[in-house]
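Q: build me a structure from this.
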Amino acid sequence: MRSDLARQYGQDRLPRYTSYPTAPHFAPAIGEADYRRWLVSIPVRQPASIYLHVPFCRSMCWYCGCHTSVTKRDDPIAIYASGLRSEAHLIAETIGQRLPISHIHFGGGTPTIMTPETFADLVGALRYSYFVEPDAEIAVEIDPRTLTEPMAEALGFCGVNRASLGVQSFDPVVQRAINRLQSFEQTAKSVERLRRAGVGRLNFDLLYGLPFQTVESCLDTVARCVELRPDRFSVFGYAHIPSFKKHQLKIDESTLPDSIERHLQSETIAEALIDAGYVRIGFDHFALPGDNLAVAKREGRLRRNFQGYTDDSAETLIGLGASAIGRTPQGFVQNVVATRDYLACITEDRLPTAKGYAFTEDDRFRADIIERIMCDMAVDLPQIARFHGRNPASAVIDHSRIESLIADGVVTMSDDRLSVTNGAEFLVRSVASAFDAHLARSAATHSRAV
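A: Predicted coordinates:
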């Protein structure tokens, strides 16, 4: 393990590059009128994806970086779901065609906080306003602590075929420190319910770098998870930014591992998953060899979007819900964050666009470079430059960083073809950042590189 590199580069504040440019560069200059123009120009019969954000949970996990709030009542959730249905219809009307949909992702928060009936009505509204392709992937994020048997059955009935279960850690000491008590038995029961309902493709989300977390507890969590044999794992580093999420102040910073320990935890988890038969996808995903992600990686079709690594090739992502981010070929848009403001816009038949970003040709050039680095751990700069009519010599923004990464053996460069060396995948964000023309204006808002 390259602890020396973790020490050298680990404190850098860098994006996860699920988009380029990243969200801190979105601005109110892009609004509803721009989004409507972009929607109208979507090519006929070109498949798109939908993301729905459900910003409610039954309790707050102190590590959470998502836009969500706690509610014990069902009424606010039902009202919000009605808003989602209306927004989906409003966007479909604006587009002017029944757009084909290849991927649907319910995120949160806890999407399964909805009642089964409310969830079924929402999926029905999507199928009415859009043409959901027969083989579309319909994925839902799930908190195993609150998944009921009726809800699992509703997911299967509605055609959900992938579920992401939050696990984070099975260490009770860590769980108490993050306000998320979740037993292995609860998780196993949810897996059983989902598979019985026909939701057969499962992902587990793990975290490292949590308070009191150790290499040993990470290994124990992986061993328990592997018993349940999910198809995929997402392994994220905890981002401690209490200035952004005030509830993170409840976590004692002195209990957090440093960059060296975080790196050891991350790579120990990776090695354990690879030993268990999973293929490493990028720097933070793992999948069984027959999973769609592993196949996409082998075939050079791996992509990266706001949900992480994906085989979704759609150029249009329709974001529904408060704080949801969408993408068209022209740029990004993000909805208002506050649920009350979101519902007020929908009530007035207005798209709740709060800000966005219009791509420049340079952005498109750099987005392609960064995506290939993040997905393939390599990039052919001359090839991408030819596609964009650019000089490959103009690609690198931070020459000193690239020179340092080469000197430290993190990357190799030959004829403007860059490759991340084996064992240095954990620094791929550092590599990608050398091509980021916007980073200097937003570094403080990002999480640590390791």
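Q: drop to CA atoms for contacts and neighbour counts, all remaining ones
A: Fine.
Q: nearest residue to the middle of this protein?
A: Closest residue to the average C-alpha location of the chain: Q307 at 2.5 Å, with C-alpha atoms, centre = their mean.
Q: what secondary structure does the nearest residue to that residue once chain neighbours are set aside sit in?
A: In this structure, Q307 finds its nearest non-sequential neighbour in T18, 7.4 Å apart by C-alpha to C-alpha, 6 or more residues apart in numbering. Secondary structure assignment for T18 (DSSP: H, G, I helix; E, B strand; the rest coil): coil.
Q: T18: what's it in contact with?
A: T18 sits next to R304, N305, F306, Q307, G308 when contact means C-alpha atoms under 8 Å, 6 or more residues apart in numbering.
Q: hmm, A437 is touching S394, no?
A: No - with contact defined as C-alpha atoms under 8 Å, A437 does not reach S394; the gap is 11.0 Å.
Q: neighbour count winner among those two?
A: Using other C-alpha atoms under 10 Å as the criterion, A437 and S394 rank with A437 on top: 17 against 10.
Q: quick one: that one from L381, how far?
A: 16 Å (C-alpha to C-alpha, to the nearest Å).
Q: packing partners of the lengthiest strand in the chain?
A: The longest strand of the chain (DSSP state E) is strand 131-142. In terms of contacts (3 or more C-alpha pairs under 8 Å, 6 or more residues apart in numbering; DSSP states H and E), strand 131-142 is packed against strand 100-108, strand 162-168.
Q: ranges for the helices of the stretch 151-300 of the chain?
A: Along the stretch 151-300 of the chain, counting by DSSP state H, counting those that start in this stretch, helices occupy 172-178, 184-196, 215-228, 259-275, 292-298.
Q: this one next, for a side-by-side:
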Amino acid sequence: MDAALLSAYDRPVPRYTSYPTAAQFGTAVGPAQHASWLADLAGASAALYLHVPFCRRLCWYCACHTMAMRSESTLEAYAEALSREILKVARTAPGLVIDAIQWGGGTPGQIGPARLRRIGRRAATLFDRRPQAEVSFEIDPRYCGPELAAAVAELGVTRVSLGVQDFDPSVQQAINRLQSFDDTAAAIDRLRAAGIRRLNIDLVYGLPHQTLDSLTKTIGQALQLAPDRFAVFGYAHVPWMKPHQRLIDTAVLPDLQLRAEMARLVADRLTAAGYVRVGLDHYAVREDPLAVAMANSSLQRNFQGYVADGSRWVVGVGASAISSLPLGFSQNVVEARDYISAVVGGAFATVRGVALTADDRLRAEIIQHLMCQNCVDLAECCRRFDVDPEVFVGGIEQLPSLEENGLIESRGLKLAVTEKGRPLVRFVCAAFDRYYKAGSGRHASGI
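A: All right, here's what the predicted structure looks like:
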């Protein structure tokens, strides 16, 4: 991208893991609303997301809802609260069938193998699970011993995502995450020996002290581990939301031009190695379900990123977990102690969310197409919602400039994101976001 284009799009923009985004969530949605929306899923199917907001130690780059936690009493109380919320979900939506299970965090393994098994048994007892359901689990390779690998396998996990971020020691020092290649390789060997064959590696570009040369070396080392997928994210520097990020020296962060070159480097290196580019930031081997979903236009995006499980809805349990339900989004309280208190008291821990309007649903469908397929038939989407496409498109003021800047091409009411526009697809989506205000500081940079 040239300097003029970088300057034109040097502003915060949502990641569009949902629409409306979490920035539009409000306190009008609480436990009663969440329970009512959950009840609509009785006899239906959904993915189950379990959030564990704890890590052994805090990485300074992280923007997730997590904290360093080793207190056994807190870990035990949290595991019990998770089990109770799972039971409450099952009673509220009887007959719910699980399409997929995702364990995220933080680091789910931090609550320990015995507690993981207990929670897993509770979910298995209460819900029917589709035979082909994928069960995914996030792991910090530094703390993946034989006992955790065995427990994860016993949970029926079919895919593990391993956080790497970067292998360069100076970068690791700057983000407070020291992790050797050998430790990462040993964790992968343990997981494969336990029978888990599908492995993902997470990398991050735009980190402090990171260079094109160091990123090239990291990618080369990661390729030696032969994962099925890569998720490669641009570092989101949001110290106003995550105060611990103030420990990162902004003077050693790559500038916009270098970030853009890093994104291009990642795409070039991984596609040259045989991985298929999936959506904005994922890469998968050709036979991987994510690549297959991309090819057959069934790829979806939700708060866990890109998914191929085919489930339209997500039931989130745990502190800060978000549920995507037929009538809206609902989110649990962020603080673990408040979550435990609410659930142990017999209530759902929902504190905010948003009810969907017909207009929200239309725009959400358009944004899904753009984020997942890099194209959209606006006329077809509008017809599905009984909206005049000419009137609707006439109200999207940014389309001419997006086309003039080469981010999109249009044929009538069919839009396609160009190769030039793929790294900036979030800005194309923002054109259809009626809530978005350019320059809003809540979101991270879109470059």
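Q: could I get the TM-score for this pair?
A: Once superposed, chain against chain, the TM-score is 0.97 (TM-score structural alignment, normalised by the length of the second structure); 447 aligned residues with a C-alpha RMSD of 1.4 Å.
Q: any idea how far the longest strand of the first structure is from the middle of the chain?
A: Relative to its parent chain, strand 131-142 of the first structure has a centroid offset of 16 Å by C-alpha atoms, centre = their mean, to the nearest Å.
Q: so it matches what in the second structure?
A: Using TM-score structural alignment, strand 131-142 of the first structure corresponds to residues 128-139 of the second structure.
Q: one more: stretch 345-355 of the first structure?
A: By TM-score structural alignment, stretch 345-355 of the first structure lines up with residues 342-352 in the second structure.
Q: mind listing residues that contact the matching stretch?
A: 25-31, 34-35, 81, 84-85, 88, 319, 330-333, 338-339.
Q: try stretch 223-231 of the first structure
A: Counting by C-alpha under 8 Å, 6+ apart, F184, A188, V191, R201, L202, N203, F204, L273, A276, A287, L288, D291 sit against stretch 223-231 of the first structure.
Q: the last one pairs with which position in the second structure?
A: In other words, D291 of the first structure. Per TM-score structural alignment, D291 of the first structure is aligned with D288.
Q: also the fifth one?
A: Here L202 of the first structure is matched to L199 in the second structure, going by TM-score structural alignment.
Q: so its match sits against R190, correct?
A: No - the criterion here is C-alpha under 8 Å, and L199 of the second structure misses it with R190 at 11.8 Å.
Q: leaving out sequence neighbours, find the closest residue to G145 of the second structure.
A: A187 (7.2 Å).
Q: where's that neighbour relative to A81 of the second structure, distance?
A: A187 of the second structure is 29 Å from A81 of the second structure, by C-alpha to C-alpha.
Q: of these two, who's got more company?
A: A81 (25 against 21).
Q: D99 of the second structure pairs with which position in the first structure?
A: With TM-score structural alignment as the criterion, D99 of the second structure matches S102.
Q: shouldn't its match be in contact with A139?
A: No - taking contacts as C-alpha under 8 Å, S102 of the first structure lies outside contact range of A139: 11.3 Å.
Q: any buried residues in the match of strand 131-142 of the first structure, and which?
A: R129, A133, E134, V135, S136, F137, E138, I139 (16 or more other C-alpha atoms under 10 Å).
Q: superposed on the first structure, what's the mean shift for it?
A: Superposed on the first structure, stretch 128-139 of the second structure shows a mean distance of 1.1 Å to its aligned residues (mean C-alpha distance after the TM-score superposition for the first structure).
Q: what comes into contact with that stretch?
A: For stretch 128-139 of the second structure, contacts defined as C-alpha under 8 Å, 6+ apart pick out 95-105, 107-109, 152, 156-163, 309.
Q: and with 7 Å instead?
A: Outside stretch 128-139 of the second structure, the residues within contact range by C-alpha atoms under 7 Å, 6 or more residues apart in numbering are 97-104, 107-109, 156-163.
Q: before we move on, back to that, so which of the contacts of stretch 342-352 of the second structure sit within helices?
A: Within the contacts of stretch 342-352 of the second structure, residues falling in helices by DSSP state H are P31, H34, A35, A81, R84, E85, K88, D338, Y339.
Q: show me which pair in those residues is furthest apart.
A: A35 and D338 (18.4 Å; C-alpha to C-alpha).
Q: neighbour count: the two, which is higher?
A: A35 (18 against 14).
Q: now do the contacts for that one.
A: Taking C-alpha under 7 Å, 6+ apart, one finds T92 in contact with A35 of the second structure.
Q: where's it relative to A42 of the second structure, distance?
A: Applying C-alpha to C-alpha to A35 of the second structure and A42 of the second structure gives a distance of 11 Å.
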